[in-house]
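A.B. asks: coordinates for the following, if possible.
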Amino acid sequence: MTGEELVAFAKSKLGVPYVYGMKGEVMTLAKYNQLKALYGALVWNSDKNKVGKVCCDCSGLISWATGIVRNSQGYHDTALEIHPISTISKAPIGAAVWQKGHIGIYIGNGEYIAEDGSAYGCRKNKLSKASFTHWLILKDIDYTVKEEVDDEMVEQAKLIIDGREFIVDRILKDGTNYIKIRDIADVLGYEVTSKGSIAVLTKQ
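C.D. replies: Model (predicted):
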């Protein structure tokens, strides 16, 4: 899942009620009683009114999206990068915003989406109104940036030849895929030289 896909997922869940310990499933009375017994005051008495609804908590929103369950501390501890929230302008779309005990998803423009507690549910809010201390590059999310050149899109692609995998640059232009000659030469074990508009491949 890409950062953009994570943000799109979070936007599709705006308004989903918050219940501590829920991960994006329908809450039953038995589940409510179980969570209340496990977590006590973290599960509000009024959360009982949410029985029959799909509910989620803050870390559950990301886990729901990726299918990989972690709690907010788990996302922090497995993050590939951890940065102070003061540098959020450098964060990619879909980075996590984090403070001890809480996590959300950065959607750009100084805003985030999170399951923000039993009083709010899943909402969009300004970071300036929250208390996040760090932003995280999550190991479960692909933040690869596609490089746009005019009307071309350059991205890394996997090329499999005779069962062997190679990573090459793929250029997407006008709906057609192109792979750089130099990458093909490297994969096949050739040296490439140019003579005007002619590419000459020589076995190494």
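A.B. asks: when you work out contacts or count neighbours from here on, use the C-alpha atoms and nothing else.
C.D. replies: OK.
A.B. asks: sec struct for Ala41, please.
C.D. replies: Classification of Ala41 using DSSP: H, G, I helix; E, B strand; the rest coil returns helix.
A.B. asks: can you count the residues close to it?
C.D. replies: For Ala41, the count of nearby residues is 11 (other Cα atoms under 10 Å).
A.B. asks: where along this protein do the strands fall?
C.D. replies: With DSSP state E, the ranges of strands along the chain come out as 23-26, 54-56, 81-84, 96-99, 102-108, 111-115, 122-126, 134-137, 147-149, 152-161, 164-173, 176-179, 190-195, 198-203.
A.B. asks: so what touches the fifth one?
C.D. replies: Right, the one you point to is strand 102-108. Residues outside strand 102-108 that contact it (Cα atoms under 8 Å, 6 or more residues apart in numbering) are 7, 10, 58-59, 72, 92-98, 112-115, 132.
A.B. asks: how does it look with 6 Å?
C.D. replies: Strand 102-108 is contacted by residues Cys58, Ser72, Ile93, Gly94, Ala95, Ala96, Val97, Tyr112, Ile113, Ala114 when judged by Cα atoms under 6 Å, 6 or more residues apart in numbering.
A.B. asks: pull the contacting residues for the first one.
C.D. replies: Same thing as Cys58. Contacts of Cys58 by Cα under 6 Å, 6+ apart are Ile103, Ala114, Glu115.
A.B. asks: go with 8 Å
C.D. replies: Contact partners of Cys58, counting by Cα under 8 Å, 6+ apart, are Tyr18, Ser72, His102, Ile103, Gly104, Ala114, Glu115, Asp116, Gly117.
A.B. asks: quick one more, to check against the first:
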Amino acid sequence: MDEKDNSRSSLQTAADLGRAAKAAYRIAQAAAVSGVHGAAAAAVKETVPALVKFFLAVLLILIVIPMVVFTALPNIFFGYDSSDTASVIHMTEQAMRIGGAYMSLDDFERTQIDSIITGIAAEYEADGTAIDHIEVKNTMKEDDLLWIIAINSAAYEQDLDAMSAELIQNFCQSTLSYQPSLSLLGGSTSATLEVEIKRIDPEELMEQMGFNEDARQWAGALFETLKDSGALEKYGGYFSAYQPDYSGDGSYSGDIQHGTSYDNDIDISRFVSPSTKNNLDLAAYAVQAWENNWGYVWGTYGNILTESLFAYKKQQYPDGVGNYADFIEANWLGRRTADCIGLIKGYAWLDASTMRIGYAANGMPDYGADQMYQAAKNAGIQGTDYGTVSSMPEIPGLMLWKSGHAGVYIGGGYAIEAMGTRKGVVKTEVSGRGWQGWCKLPYIDYLEVE
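C.D. replies: Below you'll find the model as predicted:
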């Protein structure tokens, strides 16, 4: 998709619908007295019926004009802070979660790209090609994000109950297109890894998804509305509390235990079933990471922190990594590192036959801690597959969760967690740690302890 307005000229009908929708928004806002239905009724009484019916049809289909889901938030859309109506409360909570996922897509896209590049670099290093430097060319622009939101919303016909943050982020991940290449220096084995992140082609994407002409027009209308309203900037603040946090929990001041070894090898001789993914081997993997004093670097998942990878991470995360560069260089450079959820993903993505950690392998998606816990809840039964810490069964390999952070239960009341940059992978007591829940990861098997 080039920088010209070809997409806009090819969607003139969609543009007309977008402008009509904004007009409907102004009518409804001016007449609002009791939520969406009250606004609609007031607008019908006060305006020419034929014109208003068209405007309201657009309004009701879009549900929210400024930011796709936002008109499904009557409390925000019409200026109210709260509601006692159960259906409105449910709709607002669901839309806030979806809005949070939408508003975090830019950051989510960055972390997805980061994970992919980390995996690509590790693959080359494992094959004996020393990566000197990593260069990333990300050509994606805000319009691509708007198209992702618009197309995803049209695909679900703006049904809030059918949509979820997990599905939205899966869709975003599936739209990423990238091309790695190597530039060798002279005749040496050192190289510059170049990765180009490509822009999306909305017409091609809608074709792949089987959109008919009506769906295309509504996706176009949503895109036009989002683009012209500046909703991302205007309404982003409402959803900041609902955006995922990819950081650790390094502020903990309680008792922690460090391992006594320093080894980058991963020993699968302790695994009960190296060819499968199961809870007992996850616990054994986490214990090894602790014993060998793995470090913590945001956006890593068991990779060895090379000079080139470290330089890239500093550029990618000037706050999360750059602000701790001196400490990381002195303590974690040349060692295996992971962030909190990366400790779990590294086990799931490990190929025991080659001892390489890939990317999004073996059915485990590239999720953050909150996403992973939500996926477990969606797939499981409360009390059996997830619950509060007070109800946690004695099963090694459960994931422990608190907002923005995850750990691995190893049994006997202890957990292993990649805690934070200055602490690395440590062992802690579950009691008093502030964990909010536990879950069985839906991407691995759970075996009984013999």
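A.B. asks: could you get me the TM-score between them?
C.D. replies: Laid over one another, the chains give 0.65 as their TM-score (TM-score structural alignment, normalised by the length of the first structure), with 146 aligned residues with a Cα RMSD of 1.9 Å.
A.B. asks: quick check: closest non-adjacent residue to whichever residue in the second structure pairs up with Tyr112 of the first structure.
C.D. replies: Aligned by TM-score structural alignment, Tyr112 of the first structure pairs with Ala415 of the second structure. Nearest residue to Ala415 of the second structure in three dimensions, chain neighbours excluded: Tyr409, at 4.3 Å (Cα to Cα, 6 or more residues apart in numbering).
A.B. asks: what do you get for Phe327 of the second structure?
C.D. replies: Excluding its sequence neighbours, the residue lying closest to Phe327 of the second structure (Cα to Cα, 6+ apart) is Arg422, at 7.3 Å.
A.B. asks: how many neighbours does the one you found have?
C.D. replies: That count, for Arg422 of the second structure with other Cα under 10 Å as the rule, works out to 16.
A.B. asks: burial check on Glu5 of the first structure, number of neighbours?
C.D. replies: 15.
A.B. asks: got it, and Ala185 of the first structure?
C.D. replies: 17.
A.B. asks: now Val19 of the first structure
C.D. replies: 30.
A.B. asks: over to Gly101 of the first structure?
C.D. replies: As a burial measure, Gly101 of the first structure scores 10 neighbours (other Cα under 10 Å).
A.B. asks: would you check that it makes contact with Tyr75?
C.D. replies: No: if you go by Cα atoms under 8 Å, Gly101 of the first structure and Tyr75 don't touch, sitting 10.7 Å apart.
A.B. asks: residue in the first structure matching Arg335 of the second structure?
C.D. replies: Using TM-score structural alignment, Arg335 of the second structure pairs with Lys53 in the first structure.
A.B. asks: the closest residue to Ile167 of the first structure other than its chain neighbours and Phe166 of the first structure: what is the separation?
C.D. replies: Among residues not flanking Ile167 of the first structure along the chain, Lys158 sits closest, at 4.7 Å (Cα to Cα, 6+ apart). Using Cα to Cα, to the nearest Å, Lys158 of the first structure is found at 6 Å from Phe166 of the first structure.
A.B. asks: likewise Phe132 of the first structure?
C.D. replies: Counting by Cα to Cα - Phe132 of the first structure and Phe166 of the first structure are separated by 40 Å.
A.B. asks: ok, now Tyr20 of the first structure?
C.D. replies: In terms of Cα to Cα, Tyr20 of the first structure sits 44 Å off from Phe166 of the first structure.
A.B. asks: more crowded one of the two?
C.D. replies: Tyr20 (24 against 14).
A.B. asks: hmm, back to that, in a markdown table, list the contacts of Cys58 of the first structure along with neighbour count.
C.D. replies: Putting the contacts of Cys58 of the first structure into a markdown table (neighbours: other Cα atoms under 10 Å) gives the following:
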| residue | neighbour count |
| --- | --- |
| Tyr18 | 28 |
| Ser72 | 21 |
| His102 | 19 |
| Ile103 | 30 |
| Gly104 | 28 |
| Ala114 | 29 |
| Glu115 | 32 |
| Asp116 | 21 |
| Gly117 | 20 |
